[in-house]
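Participant: here is a sequence with its predicted model. Questions after.
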Amino acid sequence: MKDVPKAVWLLAGGVFVNAVVSFTFVFVFVYLTGPRGLGTAEAGLVTGIGGVGLVAGNFTGGWFGDRHGHRRVLLAASAVGGAVLLCLPLVPTPLLYAVLPAAQYASGVVRAANAALVAVTVPEGARRQAFAVIRCASNGGFTIGPPLGALLATGLSYDWLFVGDGLGTLFFALWTARVVPARGAARSAAAPDGGRGRGLRRELRARPAVLVLLGAIVVIDIVYRQQYSTFPVFLADHGIGTRAFGLIVAINGGVILLLELPAALTLRNRPALGVIGTGLVLVGAGYGMLLLGVGIATTVAMMVLLSLGEILYKTTATAYMADEAPAHAVGGFQSLYAGVSVVGVVLGPPLGGALYATAPGLLWPLCALLGGAAGATVLYAGRRTRRPAARPAHETGSPAAAVAG
């Protein structure tokens, strides 16, 4: 871990605090149907529009950073997002259709800009470890956050969830401004001709394995997100209640906290696409466990396999996109990955819900098949790509691809 810069460790501290107070993601639907008095359908519509804002923010945050500096964009989006969250309880209900997506958009920009900032700060060969550190901090905070949010909502009011989230987001902006140097990791290196050369399509055509990976991530994210939508409904239909579901989902955070960093260190010199493809196959295998029946053993095994798959593919794919990006478009490549990695938030519930409502027996076999197919496709692309695995940063001696902004 000595190759991970100090700035990344400090940034992870801010990510942890921000994740602890990110309550709104978990409780927004309950807030809309409870204190705000919206019907289920209208609350679903507002939440869905907010999800579109989140996806849009992920797709654009890195691009803004390439132009204006990743640190600068991260600070601006955190400040705006925190301010919007603080004001959200005071906003009239009709304006939630605009304000909630704005808050989610800012959150998406922060996520993409944060990934791009790490990518340009850390040299190739240490990025898997660096992204694993950030993910561990985020997952650790998110493990603590929901129970704390429940205490705030029931002990005080749901309005305090937004106040806490807003203050945490503003803290993240101040913390980032303090621990990340203003110069040296601000934006991706400029294109040789000022950015008017080869466009994104040409860059991607020159990297067919990246296109394969992005397509596979779209598929796997729709599959992966079923654990938060159709899976609890499936459990309830088989007599397993919400409390048990919460404990099963908690396994995910525990496995990630225990194994993500050791896995990143152990596999750091293995070909990225092989690690990613294996992870996607494990996600599919996790849903395949549900074909054996519904019980404690199968559901726990399902969640463990999903968690192991997530450990393998998410960190490695983020680092792979940074390694494959041209120097002038690190943020753009990170935005592409960040955007496709959350499309399941918008597409997963309606697609999975529609299939479960019409043919419930087909959902888990299809999830297993899609996960296996996505993984096999990435593994095949990896075999056809003869790019050598990145050497550790201390062996390459290459600096981060960043310039002042």
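Facilitator: Received the coordinates, thanks.
Participant: alpha carbons only for contacts and neighbour counts from here, please
Facilitator: Will do.
Participant: pull out the buried residues from stretch 204-215.
Facilitator: A209, V210, V212, L213, L214, G215 (16 or more other Cα atoms under 10 Å).
Participant: closest one of the residues you listed to V99?
Facilitator: L214 (29.9 Å; Cα to Cα).
Participant: the closest one against V340, yeah?
Facilitator: Yes. At 6.8 Å, L214 counts as touching V340 under the criterion of Cα atoms under 8 Å.
Participant: presented hereafter is structure B, for comparison with structure A:
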Amino acid sequence: MTGRWLRDAAGGLPATYWYLWAGLLINRLGAFAVLFLSLYLTEARDASPARAGLVVGMYGVGGVAGTLLGGVLTDRWGRRRTLLAAHAAAAAVLVALAVSTHLGVIAALVALLGLAHSMPGPAFVAAIIDVTPADRRSRAFNLQFWAFNLGMAGASLLAGLLAEQSFLALFLVDAAATALTTAIIAWKVPETRPAHADARAAGSMLTPLRDGVFLVFVLLTFVQALLNMQNSTILPLAMAADGLGASAYGLVVAVTGALIVAGQLFVPRLIDGRDKARVLALSMAVFALGYAALAGADALWAYLLCAVVWTLGAMIAAPPNAEINSELAPALLRGRYQAVFYLVWPAAGFVAPALGGVSLQHLGGAHWLLVGLAGAAAAAGQLWAGPARARRVAATAERTGTMVR
């Protein structure tokens, strides 16, 4: 029984995928610095909260540039070289941050760190698509999502322990984990870009922006990202208004992380063989229910229950979201398509708190009904857009001779 479950969850994936997966997990486990960057600035560098916020914001600015640059380099330069350059640069920047004291220098280094941390995203996903058979990609992306969350959960725990001892150690251990990921990629991950690929002849950065089917998918994913960002931006404010402190919010975050770590490996058996548009519509409906229910939440148990509901939606959405993204991207432009897709997260990271704060202030609990309505609209949108995506994928499969589930 256990053996069959393991085969269903993780079987049939090539060795290169597992080295990529291991690098991602190690990198996430060591991703300490960003989590405690604002605390480091205020406690160790005597920055005011306003200046600390400005410096931390530079990470997002660098992240947008890094995502676009990573997409172009992934197609033109190759997956392996992009991954190696980005991780080596991130390790060097982290060491520089550990010894820098001037706030202006730190701000510049934080922007560079955001760039270096965002560059590998398109290359990681493009490499996974390159080496994984189409009928195993759902499992591959499910395991990627699981590793990311497992690593972040471990990083949150380890970072707290390290920060109490030394901020210097925080940066240096992060740099060491990044360097270890670089070594794994250099040792075991070959170049996976299709042979004789000429991405310049296949199109430019504007190509995905002219792809209507892809852009509709990106827009629907942006709505999902807006809902996701409620957790880290608006939820703590709502809980504080109900008299619940930081420890209560920390418990909600811990429960959602534990649920993903414990349950994500069971998701493939639930969704394999099912229409991806319907799975995504279901996930968005579950998202909508979880957030809309917050309109009546005023106690910790209610917040925890709502968190369980919307986390189930996130777990169901992760594999088909990534799989559809991989199916819509032409082989020679996978990096650029991934870059445009990944931009929804920094964009949502700006829009969610900017609009959500105003909405919560003026609407109170009704803000969550509005969020739920957005989720319901996205669920309907997935059902509406699904047939066009399916026709596009089927036509691509027929042209290239590949099999689509």
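Facilitator: The structure has been received and is ready for your questions. As the structure is a prediction and not an experimental result, all values here were calculated from the model.
Participant: any idea what the TM-score comes out to?
Facilitator: Remark: TM-score between the superposed chains equals 0.89 [TM-score structural alignment, normalised by the length of structure 1]; 389 aligned residues with a Cα RMSD of 2.5 Å.
Participant: which residues are in contact with both of L214 and V340 of structure 1?
Facilitator: Overlap of the contact sets of L214 of structure 1 and V340 (by Cα atoms under 8 Å, 6 or more residues apart in numbering) is empty.
Participant: what ranges do the strands span in structure 1?
Facilitator: 187-188, 402-403 (DSSP state E).
Participant: now do the first one: which elements does it pack against?
Facilitator: It refers to strand 187-188 of structure 1. The contact analysis (3 or more Cα pairs under 8 Å, 6 or more residues apart in numbering; DSSP states H and E) places strand 187-188 of structure 1 against helix 40-68, helix 70-87, helix 96-121, helix 330-340, strand 402-403.
Participant: residues touching it, excluding its own?
Facilitator: 65-71, 117, 120, 327-331, 401-405.
Participant: on that earlier part again, ranking the strands of structure 1 by mean neighbour count, which comes first?
Facilitator: Comparing the strands of structure 1 by mean neighbour count (mean count of other Cα atoms under 10 Å), strand 187-188 ranks first with a mean of 33.
Participant: compared with structure 2, how much does that one deviate?
Facilitator: Here strand 187-188 of structure 1, set against structure 2 after superposition, deviates by a mean of 6.7 Å using mean Cα distance after the TM-score superposition for structure 1.
Participant: so G339 of structure 1 versus Q129 of structure 1, what's the distance?
Facilitator: Distance of G339 of structure 1 to Q129 of structure 1, computed by Cα to Cα, to the nearest Å: 22 Å.
Participant: what's the answer for V300 of structure 1, then?
Facilitator: 27 Å.
Participant: neighbour count: those two, which is higher?
Facilitator: Q129 (27 against 18; other Cα atoms under 10 Å).
Participant: which residue in structure 2 lines up with V219 of structure 1?
Facilitator: Superposed on structure 2 with TM-score structural alignment, V219 of structure 1 falls opposite V223.
Participant: and for G168 of structure 1?
Facilitator: Using TM-score structural alignment, G168 of structure 1 pairs with A177 in structure 2.
Participant: hang on, its match packs against F32?
Facilitator: No. The criterion here is Cα under 8 Å, and A177 of structure 2 misses it with F32 at 9.8 Å.
Participant: so what does L370 of structure 1 match up with in structure 2?
Facilitator: So, by TM-score structural alignment, L370 of structure 1 is matched to A374.
Participant: verify the contact between that match and A285 for me.
Facilitator: No. A374 of structure 2 is beyond contact range of A285, at 9.8 Å (criterion: Cα under 8 Å).
Participant: pull the contacting residues for the residue nearest to N114 of structure 1 when sequence neighbours are not counted.
Facilitator: Excluding the flanking residues, the one nearest N114 of structure 1 by Cα to Cα, 6 or more residues apart in numbering is L74, at 6.5 Å. Residues in contact with L74 of structure 1 (Cα under 8 Å, 6+ apart) are V109, V110, A113, N114, A173.
Participant: burial of the second one, as a residue count?
Facilitator: Right, V110 of structure 1. By other Cα under 10 Å, 29 other residues sit near V110 of structure 1.
Participant: how much space between it and L306 of structure 1?
Facilitator: Here the criterion is Cα to Cα. By it, V110 of structure 1 lies 26 Å from L306 of structure 1.
Participant: sweet, I'm off.
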